[in-house]
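Undergrad: need a structure here:
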Amino acid sequence: MSEGTMQLRAQRDQRDKREQRERKASRLTRAAVCAAAVPAVLVVAGCSSDSGSGDGQDKAAAEKSAASQSASPSPTVRAAAYAKLPEPCSVLSKKSLEDLVPKGDSGKEGASNDTASRVSCSWDSLDDNGVKGSQFRWLSVSMLRFDSDATRGAGDELAHAYYTKQVGDAQSAEGAKGLKTAPVSGTGDEASVVRYDLKKKEGTFKQQTVVARVENVVVTVDYNGAGLAGEKTPDGDDLVKDAQKAAKEAVAAVAKANGGGADSSPSASEPASEKPSASASKSG
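TA: The predicted model follows:
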């Protein structure tokens, strides 16, 4: 074998070895890439599996919650104690009217589109003493009844809120002088009297407002008096006593109209779902 031939064979062997090394390195690189790709595929597959399982669990939980809600009973509240109101112009006795409005005519009933929930009556009196002047009196009794309602609450709670509002309105009367507020005992579940003076060109008017709540009914008594044309101003303490007496009679009349005495009422512990009357809902 010539020297040239031997040299060519040696070069070919070196080239073959180099190509073998390159092919081996290429195979190792591809294996490493594939190995790195396998965990990513597994992770994706695992996430897809978990997501599907979570969706199933969420759907099952939603269906269970919906079934539970549909099976739950509707909310209930205490039944309203009183279902009706008395005739407003008959709540006070003849004797009381003679004391409060001595020269008054028969009462004037106020307009109402729902007499089971809202009624009122008013009287006025002018005792003319000729040149000595005259004594003026004005009396009003109004009653508002609240039904129990599952969305708004129990009737007595709604009445309490309205009672509080009525007292606040009386205390904020425009032009009131010497305003005083005091609790009234023995009249319903809660009661207050608001008194003040109003000075007008005709004279000084003594105003008394008694607000009382009995169960789910609010009674408001407005009573004022004045000495006109030279007649002396009436005594405020006497007028307050008369107004309180009228409020107590009106509260007793509410219980009587519902088949009970002054201190009796139906049980307020049983549930009810009746809707409030239209007029009481608007007022509340």
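Undergrad: please count neighbours and contacts with C-alpha atoms only from this point.
TA: Noted.
Undergrad: contacts only, for Gln207.
TA: Contacts here follow Cα atoms under 8 Å, 6 or more residues apart in numbering; on that basis Gln207 touches Arg195, Tyr196, Asp197, Leu198, Asp222, Tyr223, Asn224, Gly225.
Undergrad: was I right about the first one contacting Lys180?
TA: Yes - the pair Arg195 and Lys180 qualifies as a contact (Cα atoms under 8 Å) at a distance of 5.4 Å.
Undergrad: more neighbours: which of those two?
TA: Taking neighbours as other Cα atoms under 10 Å, Arg195 and Lys180 compare with Arg195 leading, 26 against 13.
Undergrad: another sequence for comparison is provided below:
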Amino acid sequence: MHRSASRLTRVLACAAVPVILTVAGCSSDSGKKSGTDSGKKSEASSSAQPSSKPSKEALEKAVYSTLPEPCKAVGAKTIETIVPKAKDANGTAAKSNDLASRATCTWNGLDEAGLKGSQYRWLSISLVRYDSLASVGTGSKRAEDEYAKQVEKAKAVEGAENVKPEEAGGIGDQATSVTFTTKKDGDFFNTSVIARTHNVVITLDYNGTAYEGATAPDQAKLLQDAIAATKETVASVAAANEAKQPEQSTQPEQPAQQPSPANS
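TA: Here you go, the predicted structure:
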């Protein structure tokens, strides 16, 4: 009996060892998890703090929100002067899905003078307006980029000869004139004036030629007329946007009437 009791005691003691080790192991894992949890809490606390980076400033609002009717960008007298005997004095507007952002009008005319020959003139006015967009920049900056592209395009017309670009002052915020000649059914004298007024780009193309022995167009006069028409178009853009502003009443505000005292 004594030997059996002693043996039983040793068996129970051995059996208890794994249990103790297991408990100890659990305590160790628990400590690791606790450390991990505290690390996660620390990271969460750090991420919850407000960012010290400044917020992106709001984009500058585009100055112009609409365009004038392209065929009314220059007056009837101007068309009569620079496109004499125009086939359609009212011009021909190009189709556009958004006339407030992109518009074009063209005129052409053949002034026949009998034995003195004929003079042909062609005029095109194109307007493009840009809004301010967070993804690409302000309307003015986008218009600057388009202005530069149009100037390069005017200087690289296929078949152009004697290309002469010049800065044209006094027209909007930026302006460049490009004169050149081309040969197609006669000698054509061409003038392009590219101008930017705030977030609107204007491209005016004006050319002329002579037929049946008529005197060739004066390139300097063509340029002068093109610059005058471009200035008129810049003014039309400003006027169209002023007209769009809500009208403010000029009547002085009337003071509120005081209620009359009740009869006693």
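Undergrad: show me where structure 1 has helices.
TA: 3-71, 94-100, 155-171, 236-257, 278-283 (DSSP state H).
Undergrad: pretty sure Leu179 of structure 1 is touching Gln171, no?
TA: Yes - look at Leu179 of structure 1 against Gln171 with Cα under 8 Å: they come within range, at 7.3 Å.
Undergrad: which neighbours do these two share?
TA: Common neighbours of Leu179 of structure 1 and Gln171 (Cα under 8 Å, 6+ apart) are Val194.
Undergrad: apart from its neighbours in sequence, what residue is nearest Gln166 of structure 1?
TA: Val211 (6.9 Å; Cα to Cα, 6 or more residues apart in numbering).
Undergrad: now do the contacts for the one you found.
TA: For Val211 of structure 1, the contacting residues are Tyr163, Gln166, Val167, Ala191, Ser192, Val193, Val218, Val219, Thr220, Val221, Ala247, by Cα under 8 Å, 6+ apart.
Undergrad: which contacts among these does structure 2 share?
TA: Among the contacts of Val211 of structure 1, the contacts conserved in structure 2 (both residues aligned by TM-score structural alignment, their matches' Cα atoms under 8 Å) are Tyr163, Gln166, Val167, Ala191, Ser192, Val193, Val218, Val219, Thr220, Val221.
Undergrad: make a markdown table out of these and add neighbour count and distance to Val141 of structure 1.
TA: Shown next, in a markdown table, are these (neighbours: other Cα atoms under 10 Å; distance: Cα to Cα, whole Å):
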| residue | neighbour count | distance to Val141 of structure 1 |
| --- | --- | --- |
| Tyr163 | 24 | 14 |
| Gln166 | 19 | 13 |
| Val167 | 20 | 15 |
| Ala191 | 25 | 14 |
| Ser192 | 22 | 15 |
| Val193 | 24 | 14 |
| Val218 | 28 | 11 |
| Val219 | 26 | 7 |
| Thr220 | 27 | 6 |
| Val221 | 25 | 5 |
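Undergrad: now, which of these sits nearest Glu202 of structure 1?
TA: Taking Cα to Cα as the measure, Glu202 of structure 1 sits nearest to Val221 out of the kept ones among the contacts of Val211 of structure 1, at 23.1 Å.
Undergrad: and the closest one, what's its match in structure 2?
TA: Aligned by TM-score structural alignment, Val221 of structure 1 pairs with Leu204 of structure 2.
Undergrad: show me what contacts the closest residue in space to that match that isn't next to it in sequence?
TA: Excluding the flanking residues, the one nearest Leu204 of structure 2 by Cα to Cα, 6+ apart is Ile125, at 4.6 Å. Residues in contact with Ile125 of structure 2 (Cα under 8 Å, 6+ apart) are Pro70, Thr104, Cys105, Thr106, Ile202, Thr203, Leu204, Asp205.
Undergrad: and for the residue nearest to the fifth one when sequence neighbours are not counted, the neighbour number?
TA: Computed as Cα to Cα, 6+ apart, the closest residue to Ile202 of structure 2 that is not its neighbour in sequence is Leu127, at 4.7 Å. Around Leu127 of structure 2 there are 26 other residues, counting by other Cα under 10 Å.
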